[in-house]
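> prediction below, plus the sequence it came from.
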Amino acid sequence: MTDEPLAADGGRTGIDRSVPNSARIWNYWLGGQDYYEVDRVAGDAYREMFPGIELLARASRGFLVRSVRYLAEEAGIRQFLDIGTGLPTADNTHQVAQRAAPESRVVYVDNDPLVLAHARALLTSTPEGATDYVDADLRNPDTILAEAARTLDLDRPVGVILSGTLGHIPDYGEARSIVRRLMDALPSGSHLSLNDGADTQPAANEAQERYNASGAVPYVLRPVEWIAGFFDGLELVEPGLVPCPRWRPDREPSGDPAEEVNFGAVGRKP
């Protein structure tokens, strides 16, 4: 487990270790080291209720990697806006994109000081490309776009990444509005890569309800058709909205029911 992390300027970040944090718990489930005891306890409690959570976490990460690879290799995207970045792990957005196209430019957005401290320390660009880090809340898409414009040319297509983030916006109308405002500001040919948790498994639903009652920032599991609503006005790339392991898989999904909780898709703005 991590000690209190250093901020980018070498000072302390003032991280709150009294309540669980979704980015740190996700890091714990993925086998990382950047979490505290409160996160381990919450993560273990969730796993007791829903033993497939680590499989789900890996499935979500795998979708992110494959969708970014698709955007860079097949859709020709060279600019990426990754909102709700989470803690760095293997195959972060800029690493996947810049392997395919070293000139890719990536802006990471989060409002968690631990995430930003680690991102600035670890997520370094290729010489040909660029990375930047924006401290902003998902609820403020205008601020995100204004800050991202320092690094990205918003008159050219952008790949927007929302990986497991919109569940933190409890109001569905507000969540849809955020997506719409982001995509409306970008030109034709921009893409949205989005995956989020669905309310398809009773065990996962109960585990999430208990987690939400812990004092941590809540995360809402939604009906699959509501997740589909985030892509209104976009052209879905084949195979459409599916469980994350079934989106252009590198290998055959295992068939574990946990794979049916996180759903993902990529949509293109016409």
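Here it is on my side, so go on.
> CA only for contacts and neighbour counts going forward, please
Fine.
> pull out the buried positions in stretch 195-212.
195-200, 203-205, 207-211 (16 or more other C-alpha atoms under 10 Å).
> oh sorry, the question was meant for stretch 251-270
258, 259, 260, 261, 262, 263, 264, 265, 266, 267, 268, 269.
> strands of the stretch 151-270 of the chain, start to end?
159-163, 191-197, 235-236, 242-243, 262-268 (DSSP state E, counting those that start in this stretch).
> ok now the third one, how far from the chain's centre?
Here the centre of strand 235-236 is set off from its chain's centre by 20 Å, with C-alpha atoms, centre = their mean, to the nearest Å.
> ok, structure two:
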Amino acid sequence: MPDNEAPEIDTSVPHSARIWDYWLGGKENYPVDREAGDAVLQVLPSIATSAKQDRAFLGRAVRFLVKEGIRQFLDLGTGLPTVDNTHEVAQRVAPESRIVYVDNDPLVLLHARALLQSSEQGSCDYVQADIRDTATVLEEAAKSLDFDRPVALMLLGVLNHILDDDEALRIVAGVLERLVPGSYLVISHTCDATTDELDGEAMRQAVRTVMERGGTPIRARSPEEIERLFAGTELLEPGVVSCSRWRPDPSPWTEPEVPHFCGVAVVRAR
């Protein structure tokens, strides 16, 4: 899409990024998105809290990575810009941080170019590509990132749109093989776990509701299936857990579980 050509916006069907924006309290959504979002809330009232907890996890994870010395971030599946995006959190602590956002949705990239501004010391770039095309993703990202140095690969709320397990594993492995030891992998993912606090069938019904309304297909996975996405890396404590329970302050058990799980792993020497 040429830079001066605005993408056509189809407001007749819900859009996953706009639904997520609605749950986060954003303004980049339309009646069809709010209707779909409300329909999901009817069967899974915790989903809006889940969206907010996913965003809070992003902040904690990025601050942790910056503390560990990471200054480069490759964020796949950007979604619509909202508060405390990856580059904002990272550059608030380390202004020299470099971030590349990737999304295949021209609407998302249009908003990203307009709203996501980098610090002067660092950089914030955007690539329009499908994350399935890892060769293109890496080629374009290499224009801004130095892959001879550690990079944090961020996959937040995007692999749940890859329905095939083998394809999801291939995407992660395809990028990881380019990352040097000391890099990190961060994943958050819709989860259909059934626990004392979570109703797995409610999540499955929520997924069906979105898909029946024409929204982006979603695949909720179990915690064990999500953990398999970290193959070839070393998961850090506390492992794959609810986003609300990944190293929160002050106690790991003060927040209820939400149906969005996550984990952070380090890439060791192969």
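Right, received. Where do you want to start? All of these numbers come straight from a predicted model, not from anything done at the bench.
> quick one: TM-score?
Scored against TM-score structural alignment, normalised by the length of structure 1, the superposed chains reach a TM-score of 0.93; 260 aligned residues with a C-alpha RMSD of 1.4 Å.
> which residues does the nearest residue to residue 239 of structure 1 once chain neighbours are set aside contact?
Once flanking residues are discounted, residue 239 of structure 1 sits nearest to residue 247: 6.5 Å by C-alpha to C-alpha, 6 or more residues apart in numbering. Neighbouring residues of residue 247 of structure 1 by C-alpha atoms under 8 Å, 6 or more residues apart in numbering: 63, 239, 240, 241, 264, 265.
> residue 248 is in contact with the third one, correct?
Right, the one you point to is residue 240 of structure 1. No: using C-alpha atoms under 8 Å, residue 240 of structure 1 is not in contact with residue 248, being 10.0 Å away.
> still on that earlier bit, nearest to residue 181 of structure 1 among the buried residues of stretch 251-270 of structure 1?
residue 269 (12.8 Å; C-alpha to C-alpha).
> and that closest one? What does it align with in structure 2?
Under the alignment by TM-score structural alignment, residue 269 of structure 1 pairs with residue 267 in structure 2.
> might one say that that match is in contact with residue 177?
No: the pair residue 267 of structure 2 and residue 177 fails to qualify as a contact (C-alpha under 8 Å) at a distance of 9.7 Å.
> let's have the buried residues of stretch 251-270 of structure 1 in TSV, adding distance to residue 217 of structure 1.
TSV is the format used below for the buried residues of stretch 251-270 of structure 1 (distance: C-alpha to C-alpha, whole Å):
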residue	distance to residue 217 of structure 1
258	22
259	24
260	23
261	20
262	19
263	21
264	22
265	25
266	26
267	28
268	30
269	31
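> tell me how far the nearest residue to residue 203 of structure 1 once chain neighbours are set aside lies from residue 13 of structure 1.
Nearest residue to residue 203 of structure 1 in three dimensions, chain neighbours excluded: residue 50, at 5.5 Å (C-alpha to C-alpha, 6+ apart). According to C-alpha to C-alpha, to the nearest Å, residue 50 of structure 1 and residue 13 of structure 1 sit 32 Å apart.
> list the contacts of the lengthiest helix in structure 2.
Ranked by number of residues, the top helix in structure 2 under DSSP state H is helix 47-67. With C-alpha under 8 Å, 6+ apart as the test, helix 47-67 of structure 2 has contacts from 20, 23-24, 40-41, 84-86, 89-90, 93-94, 152, 156, 184, 186, 188, 243-244, 246-248, 258-260, 264.
> which of the residues you listed are buried?
20, 23-24, 40, 85-86, 89-90, 94, 152, 156, 184, 186, 188, 243-244, 246-247, 258-260, 264.
> tell me where the stretch 151-270 of structure 2 has helices.
Secondary structure of the stretch 151-270 of structure 2 by DSSP state H, counting those that start in this stretch: the helices cover 165-176, 200-212, 223-228.
> the stretch 1-150 of structure 1 too?
22-29, 37-49, 53-73, 93-100, 113-122, 141-148.
> now those helices in TSV, with distance to residue 217 of structure 1?
Shown next, in TSV, are the helices of the stretch 1-150 of structure 1 (distance: least, C-alpha to C-alpha, whole Å):
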stretch	distance to residue 217 of structure 1
helix 22-29	7
helix 37-49	12
helix 53-73	18
helix 93-100	24
helix 113-122	15
helix 141-148	19
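> so for residue 8 of structure 1, which of these sits nearest?
Comparing these by C-alpha to C-alpha, helix 113-122 comes nearest, at 5.4 Å.
> chain center to the closest one, what's the gap?
For helix 113-122 of structure 1, the distance to the chain centre is 15 Å (C-alpha atoms, centre = their mean).
> that one maps to which residues in structure 2?
With TM-score structural alignment as the criterion, helix 113-122 of structure 1 aligns to 106-115.
> just the buried residues of that stretch, please?
Counting neighbours by 16+ other C-alpha under 10 Å, one finds that the buried residues in stretch 106-115 of structure 2 are 106, 107, 108, 109, 110, 112.
> sorry, back to before: using TSV, lay out the contacts of residue 247 of structure 1 together with distance to residue 168 of structure 1.
Shown next, in TSV, are the contacts of residue 247 of structure 1 (distance: C-alpha to C-alpha, whole Å):
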residue	distance to residue 168 of structure 1
63	19
239	26
240	23
241	20
264	16
265	18
